[in-house]
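>>> From the sequence below, what's the structure:
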Amino acid sequence: MRLSITVALAISLTVLLGVTAIDIPPQSVPTRIVSTKGPLFVDELGRSRIFRGTNVVYKGAPWHPDISPDALPRWSFNQDDIDILASHGVTAIRLGIMWPGVEPVRGQYNYTYLEVMKTIVQRCSNAGIYVLLDFHQDGLSEKFCGEGVPLWAAQPAQSPLNLLGFPVPIEARPYKLQENGVPTPEDCAKHYYDKLQFTYAAGTAYQRLYDNHDGLRDSFANYWKLVAQTFFPFKNILGYDLINEPWAGNVVSNPGLLVPGIADRMNLQGFYDVIATAIRSVDPNAMIFFESVTWDNFVVGFDHAPGGTQYASKSVLSFHHYQPPQLFNLNATFVERSLDMLRLQSGGMLTEFEMGWKKGENIEYIRDVSRLADKFFFSYTGWEYTDYIPITGTNNGLRDPETGLVRPDMAEVYSRTYATAIAGIPLSMSSEDKTGLFTLTFFSDGTSNPTEIRVNSPRHYPSGYSVAVQSTSAAFRVLQPNEGAKDGFIHVVREQAGRAGAKVTVTVSRA
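As a prediction, the model looks like this:
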């Protein structure tokens, strides 16, 4: 790779190449995320952080992908997969930490499963990838043609209507059940899972979880407490996503729960407070990700972040964008969620959107999402890395699940240039896909901590790149390889710590 460096300072400050090397956090030891500031995360060095990545969710037994070296691409998330993601600019994954994997029998925890998940998190840490641990559910349970809670925790109410069986009232006749109480795949294929959440069985089972029937909420809190204890030592844990796409509850008996915002207030807010308290009992600084029902298009119904206002800066409104249920485009969603974040004083992150390959037809949409995320400084994890268990909504993207080869068009959009760590407050960030021109402007925080820009030279700068740094005051420079700079990163550092507020513009262009 040929690298050309130009440092142009607005006040003609001299660039000193022989100063003491800056202490750069090793890529293998990520800095812990400690709070949020709007859409930005803040690490323990005080830097603004932005993440780009994908979802890794295994929706069936054994509830984790194959991590062995010889795993088939269809089922794998081994070192090869992690290396592929890291080399294409991925700095975060949303990893399904599945309750049936942790607690298949009530009160009996599967520590072998947790060891597998720890291996994945450690390998990600070594590659500089952060991990958002996600209780992933769609449709609550296999009993209702979805996935989520263990079979023992899916407890529909025993009432005359429910005695008719699942999926009443979607169908008049009940499905035939297998020995484990789960419908056959053939019956489940008759309806998409989201429609089946309107059944009395699924709705009352959700409601019983929220209401702590038979101690189910307590069991869920204990599951999350164990997860937090297990992963507390890892600095690359981005946070804990309490429940993916929560359903409103028993909408058959209480259809008012379908009104946007009502289920958030009536069912989810108190539920989240309890779960967040359990997690924070073992990790007081945990970043808690919380979701509304998926159809809150204009405003979410919460009046505080999980645990109360004192934890707002350590709480992240996790939201998705699909049309439907979203009525408007992503720009409108970003505006709406930004207003929610301002009201709640919380952070926010786009944790799902349509990021599948779809035979190359989705590439421009992914580019559009990335451009908007740059504009608003939102982090994201798209759906999904690959379709391990093809139920309840699936995608595959960067890597072909049959051949294991990286798809070149997906590689282009995955590896767009962006700043993942900024020593200050960003003002603007953009990356022009056709020309490769990247521009970042920020106010310096006055420290000598490195600003880190992810760059993929083979994909976007095959003949090398030039970096220009301009500042209204203070001297900045780009680190050289002999000073700790790493392939795939551009490190911009301030020569000497001093007063905050210098306006800095960094541009990366093709040589």
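>>> Every contact and neighbour count from this point should use C-alpha atoms.
Noted.
>>> all helices of the chain, in order?
For the chain, the helices defined by DSSP state H cover 79-87, 99-102, 111-126, 185-188, 193-196, 200-211, 216-231, 262-263, 269-280, 330-344, 363-376, 408-414, 457-460.
>>> Another sequence for comparison is provided below:
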Amino acid sequence: VLAKEDPSRIVFYEPVTWSLVVGGTGSGGTGFDRLPGGPANANRSALSYHYYCWIVSPGDGIYPLWKRLACDALLLTRNLENAKEATAATGGGRFLTEFGLCAPTGQANATGTIECNEVLQRTDEEQQSWTYWDSNFTRADGSWNWDVVRSFARAYPMATAGQPVSYSFNLTSGRFDFAYQPDPKVRAPTVVFLPMSVHYPSGVSVNVTGGYTSRLEGNQLLVQPPSGTRRGARAAADTVVTVTVTRK
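Okay, here's the model as predicted:
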């Protein structure tokens, strides 16, 4: 009914929070062995899942190695891999709709800083959208909590004129790397979001390969094919455009 009445919307379906620790699509896992709307709605369906490491809290101090191994090497890895496995079986996308129990503090070795940054880096590797809970981006007096803002204001591809291959953002240096396979049938540019005032106050240096050009419009970097490229013109199957952004 949802797909029929509003075909442009994405339908999110969500298992119990611990299901991705178990894994699989059966009753011990997500419980979904098919998409709620069926295979025909795969491009409008997304597995909604959560990640929390229950042995950490925002008030924790230094992050001990055993906790980090338990949370990041074991639990986070298992959640991400099981989400990928579940959607490989059913089709559709996946979205980390909730994570938290961490808050960046500005201290590099603090539990909240390491845990949040690890989740953000790993979701970049998995090309996953995410939603964060638990922290405040502003303080009681209304001023920005910059330790939190800097961690979550990240460069990322908003729209890709083709197929994303990989992307990564270095929180310390501000370097952003993005690679994608262009689709010549797409007229619209590839759009990369750049948090200019937070990470690039003095501007950016941009390098794009393949003869592609770029221009900056506010917080958006637009990447387009070489002038004169015909719509629908064949591109080599292994063509990959890379975009590198660094601070000035």
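>>> TM-score of the superposed pair?
The TM-score (TM-score structural alignment, normalised by the length of structure 2) is 0.79; 214 aligned residues with a Cα RMSD of 2.2 Å.
>>> returning to what we had before: would you mind finding the most buried of the helices of structure 1?
Burial of those is given as mean neighbour count (mean count of other Cα atoms under 10 Å); helix 200-211 ranks first at a mean of 25.
>>> Where in structure 2 does it align, residue-wise?
Alignment of helix 200-211 of structure 1 against structure 2: no match, by TM-score structural alignment.
>>> could you pull out the strands for structure 2?
11-13, 45-51, 93-99, 129-132, 156-159, 162-169, 176-182, 190-193, 204-208, 213-217, 220-224, 241-247 (DSSP state E).
>>> with structure 1 superposed, average distance for the third one?
In this case it means strand 93-99 of structure 2. For strand 93-99 of structure 2, the mean deviation from structure 1 after alignment is 0.4 Å (mean Cα distance after the TM-score superposition for structure 1).
>>> and that strand, which stretch of structure 1?
Aligned using TM-score structural alignment, strand 93-99 of structure 2 spans residues 347-353 in structure 1.
>>> can you tell which of the strands of structure 2 is closest to Asn79 of structure 2?
Closest approach to Asn79 of structure 2 among the strands of structure 2 (Cα to Cα): strand 45-51, 6.9 Å.
>>> Packing partners of the closest one?
Packing contacts for strand 45-51 of structure 2, counted by 3 or more Cα pairs under 8 Å, 6 or more residues apart in numbering; DSSP states H and E, involve strand 11-13, helix 77-90, strand 93-99.
>>> Out of the ones you listed, flag the one nearest Arg34 of structure 2.
Of all these, helix 77-90 comes closest under Cα to Cα, at 5.0 Å.
>>> neighbouring contacts of that closest one?
20-21, 23-25, 30, 32-35, 39, 47, 49, 51, 93-94, 126 (Cα atoms under 8 Å, 6 or more residues apart in numbering).
>>> what's the angle between that helix and strand 93-99?
150 degrees (axes from the mean of the first three to the mean of the last three Cα atoms, to 10 degrees).
>>> how close does helix 77-90 of structure 2 sit to structure 1?
Mean for helix 77-90 of structure 2 is 0.8 Å (mean Cα distance after the TM-score superposition for structure 1).
>>> between that helix and strand 45-51, how big is the angle?
Going by the same axes, to 10 degrees, helix 77-90 of structure 2 makes 170 degrees with strand 45-51.
>>> What lines up with Leu117 of structure 2 in structure 1?
Let me fix one detail, which is that residue 117 of structure 2 is Asn and not Leu. In structure 1, Asn117 of structure 2 lands on Arg367 (TM-score structural alignment).
>>> Verify the stated contact: that match with Val413.
Yes: using Cα atoms under 8 Å, Arg367 of structure 1 makes contact with Val413 at a distance of 6.1 Å.
>>> if we can go back for a sec, what would the helices and strands packed on strand 45-51 of structure 2 look like in CSV with distance to Trp66 of structure 2?
Conversion of those to CSV gives the following (distance: least, Cα to Cα, whole Å):
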stretch, distance to Trp66 of structure 2
strand 11-13, 33
helix 77-90, 15
strand 93-99, 20
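>>> And the ones you listed: which comes nearest Val208 of structure 2?
Of all those, strand 93-99 sits nearest to Val208 of structure 2, with 28.3 Å by Cα to Cα.
>>> Show residues contacting the closest one.
42-43, 45-52, 83-84, 87, 128-133.
>>> Of those, which qualify as buried by neighbour count?
Among the contacts of strand 93-99 of structure 2, those scoring as buried are 42, 45-52, 83-84, 87, 130, 132 (criterion: 16 or more other Cα atoms under 10 Å).
>>> Quick check: the farthest pair among the residues you listed?
Ala42 and Tyr52 (26.9 Å).
>>> returning to what we had before: contacts only, for the match of Asn117 of structure 2.
Applying Cα under 8 Å, 6+ apart, the residues near Arg367 of structure 1 are Val413.
>>> any idea how far Trp357 of structure 1 is from it?
12 Å (Cα to Cα, to the nearest Å).
>>> Map Tyr414 of structure 1 onto structure 2.
When structure 2 is aligned by TM-score structural alignment, Tyr414 of structure 1 is paired with Phe152.
>>> cool, Pro458 of structure 1 as well?
Match for Pro458 of structure 1 (TM-score structural alignment): Ser197.
>>> What count of nearby residues applies to Asn297 of structure 1?
18 (other Cα atoms under 10 Å).
>>> And it, how far from Gln326 of structure 1?
6 Å.
>>> is it true that His50 of structure 2 touches Thr17?
Yes: in this structure, His50 of structure 2 is within contact of Thr17 by Cα under 8 Å, at 5.9 Å.
>>> Does Ser135 of structure 2 touch Thr113 like I think?
No: counting by Cα under 8 Å, Ser135 of structure 2 does not reach Thr113; the two are 11.9 Å apart.
>>> Need the overlap of contacts for these two.
102-103.
>>> check contacts around Phe193 of structure 2.
Contacts of Phe193 of structure 2 by Cα under 8 Å, 6+ apart are 154-158, 219-221.
>>> Put the buried members of these into a PyMOL selection.
Burial among those is assessed by 16+ other Cα under 10 Å; the matching PyMOL selection reads:
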select buried, resi 154+155+156+157+220+221
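>>> between the contacts of Phe193 of structure 2, which is closest to Thr242 of structure 2?
Pro157 (12.0 Å).
>>> Check the alignment and tell me where Phe476 of structure 1 lands in structure 2.
In structure 2, Phe476 of structure 1 lands on Tyr212 (TM-score structural alignment).
>>> what's the neighbour count on its match?
Neighbours of Tyr212 of structure 2 using other Cα under 10 Å come to 15.
>>> So it sits against Thr229, correct?
No: checked against Cα under 8 Å, the pair Tyr212 of structure 2 and Thr229 is beyond contact range at 10.2 Å.
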